[in-house]
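Student: Need the 3D shape of this:
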Amino acid sequence: MKFWIKAFALFVSLSTIAPSSLAESEGKDYEAVKQNIENILRFEVLAIGDAPVPGLVQVSTNRGFFYTSVDGKFLISGKIFNVEEGMRDETEKSLAKLRLDGITDFNQSVIEFKAPDEKFVVNVFTDISCGYCRKLHREIEEYNANGITVRYLAFPRGGLSSKSYKDMVSVWCAKDQHDAMTTAKSGGSVAESSCANSVAQQYAFGQQVGVTGTPNIILPDGSMVPGYQPAHALLNTLKNI
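Tutor: Down below sits the predicted model:
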């Protein structure tokens, strides 16, 4: 068996779909699958296409990344590993591409702490109330000194009704975002402010690509490092990707 499905987490039985409603071109029209997921589960389907395993479809939604049977009857949450390629994580490979594609939408709205002699750029999902996010930020000069540019994306862990969300909007809307970020992560208060911002969209994007906590570091190849890493450790990681 070429592929192994590991970490099988959930089967959700959906309504039966007649074969005639599926693809006429080798099963590659997934409209029926999309309709089932959106109409029954109320997930928003963002992308849908072939999975690396014959008989499965991979689906990116606003609630995460899933696989379905080609008839849309079953939803699978888990990972697919390629045994013949050294247990390559095929799910992570797909998610890495989604992360890199999606991050470009926020190029103008990240809060960037740029290295003077830039060698690497990482995107970090952060929450101003998170202890390890604060620890990472206290060492931002060390990251920069090692040639690592840090670009912050917002991920208020308590959701869009939390105080953290409101405070992060104020940071993103501050006249001096860098100063506001540093003040907030030092435990200080930031003047309440509002503006057109993408904090909610950044949070939603994080959920879509597997972010569940903070800090969460997206590397230049799209892979993800959950949790804090000191500058020297992150530099070693970056040199070896």
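
Student: From here on, just use CA atoms for contacts and neighbour counts.
Tutor: Will do.

Student: where exactly do the helices run in the chain?
Tutor: 31-36, 90-103, 131-138, 140-145, 163-172, 177-185, 199-208, 231-239 (DSSP state H).

Student: excluding its backbone neighbours, what's nearest Ser186?
Tutor: Spatially, and ignoring its direct neighbours in sequence, Ser186 is nearest to Arg134 (7.0 Å; C-alpha to C-alpha, 6 or more residues apart in numbering).

Student: Mind putting the helices of the chain into CSV with mean neighbour count?
Tutor: What follows is these, written out as CSV (neighbours: other C-alpha atoms under 10 Å):
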stretch, mean neighbour count
helix 31-36, 19
helix 90-103, 18
helix 131-138, 18
helix 140-145, 19
helix 163-172, 22
helix 177-185, 18
helix 199-208, 21
helix 231-239, 14
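
Student: Second input sequence below; structure requested for side-by-side comparison:
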Amino acid sequence: MKSTVKFLAIGVLGVVLGVASARPWSSISTVKDRLTQSVAGKIPIDAVRETPAPGLFEVQSGGDIFYTDATGKFVVLDGRLMDLDKKLDLTKASIDKASAINFGTDLPLQLAIKEVKGTGKRVMAVFEDPACPSCRILHKLLSQMDDVTIYHFVYPVIDPTGGAYKVKATLCAPEANRVAIWNTFMDGGTVEGDVNCDASAVGTIMDAGKKLGIHNTPTVFLQNGQRLVGALPPDQFVAALDEAAPR
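Tutor: Model prediction:
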């Protein structure tokens, strides 16, 4: 959304609150109507919500969050709304909720390369690209983990042409061999294999990724629907994975 919203008038938080406090609070529907008129259809306004900060409204546009005042003329972009008393990042909580999915229905799990280790109780789906350095960092971490079920989705966005062989060599292999082949490619190795099968599943996966708003790799979905983008610090990643696992 960053490139899309450059046309919006940008006000600092103090200006927003100052403008809002100078006039009566508006209803959410009124703020949404005013903001929709201000952006003139250039970005979707999916939801508007009050925040704990008087006169400041949270706006959801797809998986993005920004803030506006009661007039819909001033916005705060790329900022974080923090609750200093509770030490909470309210923006992160809203982004996590807006970008979450239904793990069981939104993902084409039948097209993934499924890897089960140990009990498999901690479940995740990983959209990854062999040409992505961050993907390889995450893949190394995953290789060291036990009691996980990983749905690997081949997602060659960095070098679609160069990655075509690796993707086809994996998907054209017998199902029992796919995990080992894919892991070899993700570890930087090479495998000779058949690439003359129907690999149309790649297109279906790419379409699903676009529909889910996946622009960067790696993108991980936990079984509670939470989305994690990029190679997080290992302790943060494991903590999120454990939190999402059934008790």
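
Student: can I assume the residue nearest to Ser186 of the first structure is in contact with Gly188?
Tutor: No: if you go by C-alpha atoms under 8 Å, Arg134 of the first structure and Gly188 don't touch, sitting 11.7 Å apart.

Student: Counting neighbours, what do you get for the counterpart of Val126 of the second structure in the first structure?
Tutor: Aligned counterpart of Val126 of the second structure in the first structure: Val124 (TM-score structural alignment). Neighbourhood size, Val124 of the first structure [other C-alpha atoms under 10 Å]: 27.

Student: which ones are touching Pro215 of the first structure?
Tutor: Val124, Phe125, Thr126, Asp127, Cys130, Tyr132, Cys133, Pro226, Gly227, Tyr228 (C-alpha atoms under 8 Å, 6 or more residues apart in numbering).

Student: among the residues you listed, which ones are buried?
Tutor: With neighbours counted by 16 or more other C-alpha atoms under 10 Å, those contain buried members at Val124, Phe125, Thr126, Asp127, Cys130, Tyr132, Cys133, Pro226, Tyr228.

Student: Setting the sequence-adjacent residues aside, check what's closest to the second one.
Tutor: Translated: Phe125 of the first structure. Leu153 (4.6 Å).

Student: Surely that neighbour touches Gln108?
Tutor: No: taking contacts as C-alpha under 8 Å, Leu153 of the first structure lies outside contact range of Gln108: 11.0 Å.

Student: thinking again about what came up before, now, among the buried ones among the contacts of Pro215 of the first structure, which is nearest to Thr182 of the first structure?
Tutor: Cys133 (11.0 Å; C-alpha to C-alpha).

Student: Which residue in the second structure aligns with that closest one?
Tutor: Match for Cys133 of the first structure (TM-score structural alignment): Cys135.

Student: so how far is Asp129 of the second structure from the closest residue to its match other than its chain neighbours?
Tutor: Counting by C-alpha to C-alpha, 6+ apart, Cys135 of the second structure lies nearest to Pro218, which is 5.1 Å off, once chain neighbours are set aside. As for Pro218 of the second structure, its distance to Asp129 of the second structure is 7 Å (criterion: C-alpha to C-alpha, to the nearest Å).

Student: Overlap in contacts, these two.
Tutor: Common neighbours of Pro218 of the second structure and Asp129 (C-alpha under 8 Å, 6+ apart) are Cys135.

Student: any idea how far the residue nearest the centre of the second structure lies from Met124 of the second structure?
Tutor: With distances taken as C-alpha atoms, centre = their mean, Arg227 lies nearest the centre of the second structure, 4.5 Å away. According to C-alpha to C-alpha, Arg227 of the second structure and Met124 of the second structure sit 10 Å apart.

Student: Next: Lys73 of the second structure.
Tutor: Distance of Lys73 of the second structure to Met124 of the second structure, computed by C-alpha to C-alpha: 41 Å.

Student: of these two, who's got more company?
Tutor: Each of Lys73 of the second structure and Met124 has its neighbours counted (other C-alpha under 10 Å); Met124 has more, 23 against 19.
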